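Trainee: Pasting a predicted model and its sequence here:
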Amino acid sequence: MKSLILIGEKGNKVVFENIGIPKIKGKQILVRVKRAGICGTDIKLYTGNYYTDSNVCPIVLGHEFIGEVVEVGNKVSNAKIGDRIVAQPTYISCEQCKYCKQGEFNLCKSRKRIGFDCDGVFAEFVRLNENQIYHVPDTISDDAGALIEPLTVAVRGVYRANVKPSDTVLISGPGAIGLLTALVAKQFGARVIVSGTPADVKRLEIASQLGVDMVVMTDELPKKLKHKEIEVDIVFECSGNEHAVNLGLNILRPKGQFVQIGTSSKMVNVSFMDIAYKELIVTGSIAAISNDWHTAINLMEKIQTQALLIVKKVLPLEEFEKGFDEFLQNGSPKILFTP
């Protein structure tokens, strides 16, 4: 089968190769990948800016996708051939730690993820465990289905805060996660502001098309908020950029809420005095759990027309270099592959 392989020896390298179709057994299922999306972490792996365990390489990249079940193991009860499914990236977790027992497998220290620790979805087929999958209704298109995984990240982040219709919310970083976070926050009736850098001009245009209340360049944000006498109640930081993190903490009103969704491969220095002097409520958010997946699938049925504005194009897997390069050039935030 066609696949994109990450070779971790002597620096990261991604190659297009034909490899064998995975074999399944027991509670495993084999899925034909219909659409697979490029995530920011895939780009970090592609450019060598994300930690890779050389012991797991070579490995198939990719974790955002929608697919169709083509084979099931003899102990599978939750899937049948022909089912349209998406899947959480967590392939296995220990199932014994207090987090796993609470359903928070995203915090398990032993969890292994497709596209990082085992073969992912940038291939014609992917092997999954039955407990990873979620069924997708026919009302959701393949392109929109490929956005469900990043939508789960946005759902988890927004639900970490107490968003009210009277709130003003700032989304810092208009990548795919940031734009989907804006869409989720709008479901609560909040006023939503999206900020970005000059490199994000096209993404900020999409934010406007999504119906957010204001888009603004990050450097102009404090002045514009002061001029319009706007207090920010909640910040969802989706870039992982140090300047954006500290700006978000700085502009929040006292007792405001700050949720860190974006990640960084580098150490981020944070102004803790903003947190102390304003008694800010600060929390992190990573990945998603089962409830977030069910919420995201139901939500996607309602917002998929808007969500599809985030997709720039669909490319064959063979054109992966073109897709990665366009992503790096700060075009529209989401490019999908068709293996």
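Mentor: Sure thing, it's come through. Residues are numbered from 1 along each chain as shown.
Trainee: Only C-alpha atoms from now on, for both contacts and neighbour counts.
Mentor: Fine.
Trainee: those helices in this protein, which residues are they?
Mentor: Ranges of helices in the chain, per DSSP state H, are 40-47, 98-101, 142-145, 148-159, 176-186, 201-209, 221-227, 242-251, 272-277, 290-307, 320-328.
Trainee: And here is the other one:
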Amino acid sequence: MKIAPGVGNVTLGTVDVPVVTPGHVIIEVAYTGICGTDLHIYHDEFRTVPPVVMGHEIAGRIVEVGADVHDIHVGMRVTSETYYQTCHQCRHCRNGRPNLCLQRKSIGSAVNGGFTRYVRVPAANIHQIPANVSDQAAALTEPLACVVNAIDLSSITPGDIAVIAGPGAIGMLTLQVLVAAGAHVVVLGTAADAARLAIARQLGAAHVIDVSTSDVGQQIDLMSEGLGADIVLECAGAGAAAQQLLQLVRRGGRYTQIGLFGKPIAWDMDQVCYKELIVTGSNASVPHAWDRALRLMARGQVDTQAIVSAVYPINQWHQAFAEFEAKQGLKILLTPLSD
């Protein structure tokens, strides 16, 4: 849990078991994924309300149901949207975009989250896990829903040449959603990403390019008759990659930012004007993206299990965070200690 503002200030602690309240449920957590946001919280680059239990990529089962909750029962395997509280009245909430609510409070940053055994969430946020989707795979529903939201905002057309920078977990999910949408996907990485690029191939990338040894612009030109990519998507929160993508996208193309940088970056905005680019940012997810994310997994169009690289008990969180920050593997999950 994050116990105080500042860099670090994260420790393993003890919290009370949450009490179920009307309109809420208690989830016994099976797995919670480590997200880039959790690293930003560790480094004090993301706003939190400490002391707070971190973690928001949750899969588990219902163990208690509060009053005024219907169609949800004890034992149900579920995942949960991350908004603990929104106003339900602003323009954003009323238009189905609670992710933009100014009063939004989310689990894992403002309210206790999933790096623990039990978590309380609003019943309205619950989604049942399909029978053919494992708990580990379902722990990636939240990042997949974020990707689905970003792709929705990006207006993908079948046959688009789409270039992804950042072959991490978000990049791999973006790759699979783009392939499902009919795009011709190119994934960029460095020499250090060799293993990740091999996985990208297995997950449907038409091309993978090591930017440290290849002339990326020349290769994209060959694929696009010299025009450039129809859409580029930055998935790592890397300033150099964001700048490179501006050179690879065609005139009149689209740039989508999915990764978070955690700090201001230098970016050539003039290229947005010269090329008449459509620039899209995405922030977390919206409710309908969760339904679609679960359908993509259930139908086998997105394989989230394929990018789970390690599982650690919660008392080894420090090692898990270190491996995640060192980009060892793709998605690392934490699991609670047994009683």
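Mentor: Sure thing, it's come through. Just so it is clear, the structure is predicted and the values come from calculations on it, not from any experiment.
Trainee: Just give me the match in structure 1 for residue 46 of structure 2.
Mentor: Applying TM-score structural alignment, one finds that residue 46 of structure 2 aligns to residue 51 in structure 1.
Trainee: swap that for residue 198 of structure 2, sorry
Mentor: By TM-score structural alignment, residue 198 of structure 2 lines up with residue 205.
Trainee: Quick check: the gap between that match and residue 116 of structure 1.
Mentor: Computed as Cα to Cα, to the nearest Å, the residue 205 of structure 1 to residue 116 of structure 1 distance reads 32 Å.
Trainee: The two: who's more crowded?
Mentor: residue 116 (24 against 13; other Cα atoms under 10 Å).
Trainee: Could you double-check that the more buried one sits in contact with residue 57?
Mentor: No. Residue 116 of structure 1 is beyond contact range of residue 57, at 9.1 Å (criterion: Cα atoms under 8 Å).
Trainee: Quick check, residue 6 of structure 1 in contact with residue 58.
Mentor: Yes. If you go by Cα under 8 Å, residue 6 of structure 1 and residue 58 touch, sitting 5.4 Å apart.
Trainee: Between the two, point out the one with more neighbours.
Mentor: residue 6 (26 against 20).
Trainee: Aligned counterpart of that one in structure 2, please.
Mentor: Checking TM-score structural alignment: residue 6 of structure 1 goes with residue 2.
Trainee: how close does the most centrally placed residue in structure 2 sit to residue 109 of structure 2?
Mentor: Residue closest to the average C-alpha location in structure 2 (Cα atoms, centre = their mean): residue 143, at 2.6 Å. Distance from residue 143 of structure 2 to residue 109 of structure 2, counting by Cα to Cα: 16 Å.
Trainee: picking that back up, aligned partner of the residue nearest to the centre of structure 2 in structure 1?
Mentor: When structure 1 is aligned by TM-score structural alignment, the residue opposite residue 143 of structure 2 is residue 150.
Trainee: Please report the distance of the residue nearest to that match when sequence neighbours are not counted from residue 276 of structure 1.
Mentor: Nearest residue to residue 150 of structure 1 in three dimensions, chain neighbours excluded: residue 177, at 6.0 Å (Cα to Cα, 6 or more residues apart in numbering). Using Cα to Cα, we find residue 177 of structure 1 at a distance of 28 Å from residue 276 of structure 1.
Trainee: out of the two, which sits in the busier spot?
Mentor: Between residue 177 of structure 1 and residue 276, residue 177 has the larger neighbour count (other Cα under 10 Å), namely 29 against 11.
Trainee: Enumerate every residue touching that one.
Mentor: Neighbour list for residue 177 of structure 1: 150, 151, 153, 154, 238 [criterion: Cα atoms under 8 Å, 6 or more residues apart in numbering].
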